[in-house]
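Student: Here is a sequence with its predicted model. Questions after.
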Amino acid sequence: MDIKTVRQSFPILDQEVNGHPLVYLDSSATSQKPASVIEKLDEYYRGYNSNVHRGVHTLGTKATDEYEGAREKVRRFINANSTQEVIFTRGTTTAINTVATSYGRAKLGEGDEIVITPMEHHSNIIPWQQVAKATGATLKYIPLQKDGTISLEDVEETVTGNTKVVAVMHVSNVLGTINPVKEIAEIAHRHEAVMLVDGAQSAPHLKVDVQDLDCDFYAFSGHKMCGPTGIGVLYGKRTLLNDMEPFEFGGEMIDFVNLYDSTWKELPWKFEGGTPIIGGAIGLGAAIDFINEIGLEEIEAHEHRLVDYAMDRMREIDGLTIYGPEERAGLVTYNLDDVHPHDVATVLDAEGIAVRAGHHCAQPLMRWLDVSATARASFYLYNTEEDIDRLVEGLQKTKEYFGDVF
């Protein structure tokens, strides 16, 4: 992978922030967009903006072909068995809520169990809390090891014959932990439970094969993988999706509407009520083309080198605590002694370095770590070792500044 060529594909990186060249280390929140994706969106809105599926005119046909073509790109990207198993949503949050509402509330009752982990993003906690409250089901948590990993022995002990849903993130957005979701799915299925994987932090960075993972549902977002905001994907096994009722009703998702009853379209459209996110889906298709051209194996290897380098360099800083396991995805979450993460991020921003600070939509995990907040540097295909050097220099300046203050 030629990193210089890759960086030239991202127009936003060629700028100064606060008088310094931009170092963008917040890709876990949202990735930057290559010119090819921006141009594809521009092409749609300038050249063939139209609604899909509803018209027979030329623009409508072109828009429909591009929209459904993007669905096929997603199918190949995650190796789904059929495009019927690929549902476009507003993002990972909507995808998980779709499963929680259309499957969880319909299938669960008192005595049933939902199993998740304390490291989950709020988007994979709150929907299941609400399902438990609505159905009388019990919410259970797989305990974490001291380094923020999951042991399969604990999964075996937590998942029981009463478990109906297991919902686990593939990669932690805080710790960088890569969870053994394939093995967890096998345990879930042994107990006749379904397995949902939150893939928001894995689809952009790791080769994902949903058939090999044998997960029942897999959710991810376009904006974290070089695509537009407002577009995401829910993969679901066709047998399960066919058995689920839609939870959003209106145009496009219907087959026949009578005065007192209606029937639904076949998959995937019964879950895509109203005008879909057409430009977003087309942009996501362009993002997949861009990622495929580089290769996920190349991206993963590049990020692995970066995170190893970052861990080594950041350990040079006295008073800096790094959270999470040694083996991890491409991010480092940390705290600097006696300095609030928001202050760390503010000083870094003055140096042109963008990092994330806060609870990262993972407040239960923050309590498990015994902190109120952390700072996070996350890497993607356009980052370099020089970016990490700038981060380390910025952290040293932060430490010196607050050392002088105190």
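Tutor: Happy to help now that I have it.
Student: CA only for contacts and neighbour counts going forward, please
Tutor: Fine.
Student: if I look at the spatially most central residue of the chain, how far off is S172?
Tutor: Central residue of the chain (CA atoms, centre = their mean): A200, 1.2 Å from the mean position. Using CA to CA, to the nearest Å, we find A200 at a distance of 9 Å from S172.
Student: With I254 instead?
Tutor: For I254 relative to S172 (CA to CA), the value is 37 Å.
Student: the more surrounded of the two?
Tutor: Between I254 and S172, counted using other CA atoms under 10 Å, the more crowded position is S172 (27 against 19).
Student: Identify the residues contacting the more buried one.
Tutor: 119-121, 178-179, 201 (CA atoms under 8 Å, 6 or more residues apart in numbering).
Student: ok, which stretches of the stretch 201-350 of the chain are strands?
Tutor: 217-221, 232-236, 254-257, 262-264, 320-323, 331-336 (DSSP state E, counting those that start in this stretch).
Student: what about versus this one:
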Amino acid sequence: MEKLAVQKGFNVEEVRKDFPILHTKVYDRNLIYLDNGATAQKPQVVIDAIDTFYAKENANIHRGVHFLSQHSTGLYEEARNTIQRYINAENSYQVLFTKGTTDSINLVAFSFGELVKEGDEIIISAMEHHSNIVPWQMLCERKGAVLKVIPMSTKGELDLDAYQNMLNEKTKLVSVTHISNALGTVNPVKEMIAQAHAVGAKFLVDGAQSMQHTTVDVQDLDCDFFAFSGHKVFGPTGVGVLYGKEDVLNAMPPYQGGGDMIKTVTFEKTTYNELPHKFEAGTPNIVGGIALGTAFEYLSTFDFEAVEAYEKELLDYATAELKKIPEIEFYGEAENKVSVISFLVKGQHPYDVGSLLDKLGIAVRTGHHCAQPVMDFYSIPGTIRASFAFYNTKEEVDILITGLKRVITMLS
């Protein structure tokens, strides 16, 4: 795509012009989209990249000598380079394309998991998404390892003293979410990584909810793995990234076998390809990778200090307005959090509230948000989650507040 100029400051009305779906209607009402924690909407440049590829550039990559194959390969690898620069990885081959965060975590759980022995310990936290729980349970069952869980407080903050006490010479890996999808809590992963490294453990950061809200520098964090999904960062579904430190990735066996991940194949022996191809078996989601690169080119045009300040202002405004409604109960009030508000209407099931808000054109999430242990901790069936992106506005918050008041009256 053509290089976009870096914007100064932040103007939400200008940003909204980039996202065509924000100007659509549902039930003859303007769409108020507050489900960004589930998936973010796509700017026109990403949509155009997908259309252009299939209309003018489509070919398989890494194998062909003809023009379209070479051209597509160049686009795909340049997308990898774009993402490398954005997250400040040392080398582009440390950026592995996957299907998404879930696939990335499963890759580590299987491949790094082959290095885990009976009695080794894996640490996760009480606020994890199911995708950062189940793969580790499967690994521990397979290898005879022990899974430990960092507890959290009712405010939705991890008990860091308990975490420090859990770490020991048996700890093989820690895997913790950067930002909770259910509560919005921002965890101090840089500090936690340093503590894990002090006992020789590796650290995976689940960045599914952080890339779209803040800048991420994997070298500064010093994480061993960092996973995220394309669709959360204004890119396509079905594509994501796993960053890994070179020495760790080289020590791991491949996750899957097939084309592109091999150097030589005979019936007697197969030798594996170098990074990143060693972990990218088969024909990839080519257009997904290219369009994800476009999404990061787009994100690179923003002053993220201004973005973060705007999102904090929006979160603070929404929180203050919701607190004026006496029937609202909040879940997750950490001191350091981003654009997620989880709440319930007293005496009402979240599904009923969400369904009625939908009829008013307001899209929120209801349920356990693939974080059922979090809901069990609070002894509730789920929450209503309003999750914001940088294209949301205070006017949309006002419509949410008006809608909630109407729904509460209807259900009373």
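Tutor: Here it is on my side, so go on. The structure presented is a predicted model; accordingly, all values stated were derived computationally and were not measured.
Student: which one in structure 2 is aligned with the residue nearest to the centre of structure 1?
Tutor: Under the alignment by TM-score structural alignment, A200 of structure 1 pairs with A208 in structure 2.
Student: now swap in E385 of structure 1 and tell me
Tutor: Aligned by TM-score structural alignment, E385 of structure 1 pairs with K394 of structure 2.
Student: re the thing from before, mind checking which of the strands of the stretch 201-350 of structure 1 is nearest R75 of structure 1?
Tutor: Closest approach to R75 of structure 1 among the strands of the stretch 201-350 of structure 1 (CA to CA): strand 232-236, 8.7 Å.
Student: how much does the closest one stray from structure 2?
Tutor: Its aligned residues in structure 2 lie a mean 0.2 Å from strand 232-236 of structure 1 after superposition (mean CA distance after the TM-score superposition for structure 1).
Student: tilt between that strand and strand 217-221?
Tutor: For strand 232-236 of structure 1 against strand 217-221, the angle by axes from the mean of the first three to the mean of the last three CA atoms, to 10 degrees is 170 degrees.
Student: Look at the closest residue to the match of A200 of structure 1 other than its chain neighbours and say how many residues are nearby.
Tutor: With CA to CA, 6 or more residues apart in numbering as the criterion, A208 of structure 2 has its nearest non-adjacent residue at 4.4 Å, and that residue is F228. With neighbours defined by other CA under 10 Å, the count for F228 of structure 2 comes to 27.
Student: and D404 of structure 1, that's in a helix?
Tutor: Yes: assessed by DSSP: H, G, I helix; E, B strand; the rest coil, D404 of structure 1 belongs to a helix.
Student: show me the contacts for the match of E385 of structure 1.
Tutor: Per CA under 8 Å, 6+ apart, neighbours of K394 of structure 2: 314, 317-318.
Student: what do you get if the cut-off is 10 Å, keeping everything else the same?
Tutor: K394 of structure 2 sits next to 313-315, 317-318, 400 when contact means CA atoms under 10 Å, 6 or more residues apart in numbering.
Student: For structure 1, identify the residue most remote from the centre.
Tutor: Of all residues in structure 1, L259 sits farthest from the chain's C-alpha centroid, using CA atoms, centre = their mean; the distance is 40.5 Å.
Student: mind checking what that one lines up with in structure 2?
Tutor: In structure 2, L259 of structure 1 lines up with F267, judged by TM-score structural alignment.
Student: Kindly report the same for T83 of structure 1.
Tutor: Under the alignment defined by TM-score structural alignment, T83 of structure 1 corresponds to S92 in structure 2.
Student: my guess is that match contacts V241, does it?
Tutor: No: using CA atoms under 10 Å as the test, S92 of structure 2 is too far from V241 to be in contact (11.6 Å).
Student: where do the contact lists of these two overlap?
Tutor: Counting by CA under 10 Å, 6+ apart, the residues touching both S92 of structure 2 and V241 are 80, 83.
Student: ok, these two, which is more surrounded?
Tutor: Shown here are S92 of structure 2 and V241; by other CA under 10 Å, V241 has more neighbours (27 against 20).
Student: wait, that one sits on I83?
Tutor: Yes: using CA under 10 Å, V241 of structure 2 is in contact with I83, at 8.9 Å.
Student: who touches both of the two?
Tutor: 95, 289, 292.
Student: what's the counterpart of the last one in structure 1?
Tutor: If I follow you right, that is L292 of structure 2. In structure 1, L292 of structure 2 lands on L284 (TM-score structural alignment).
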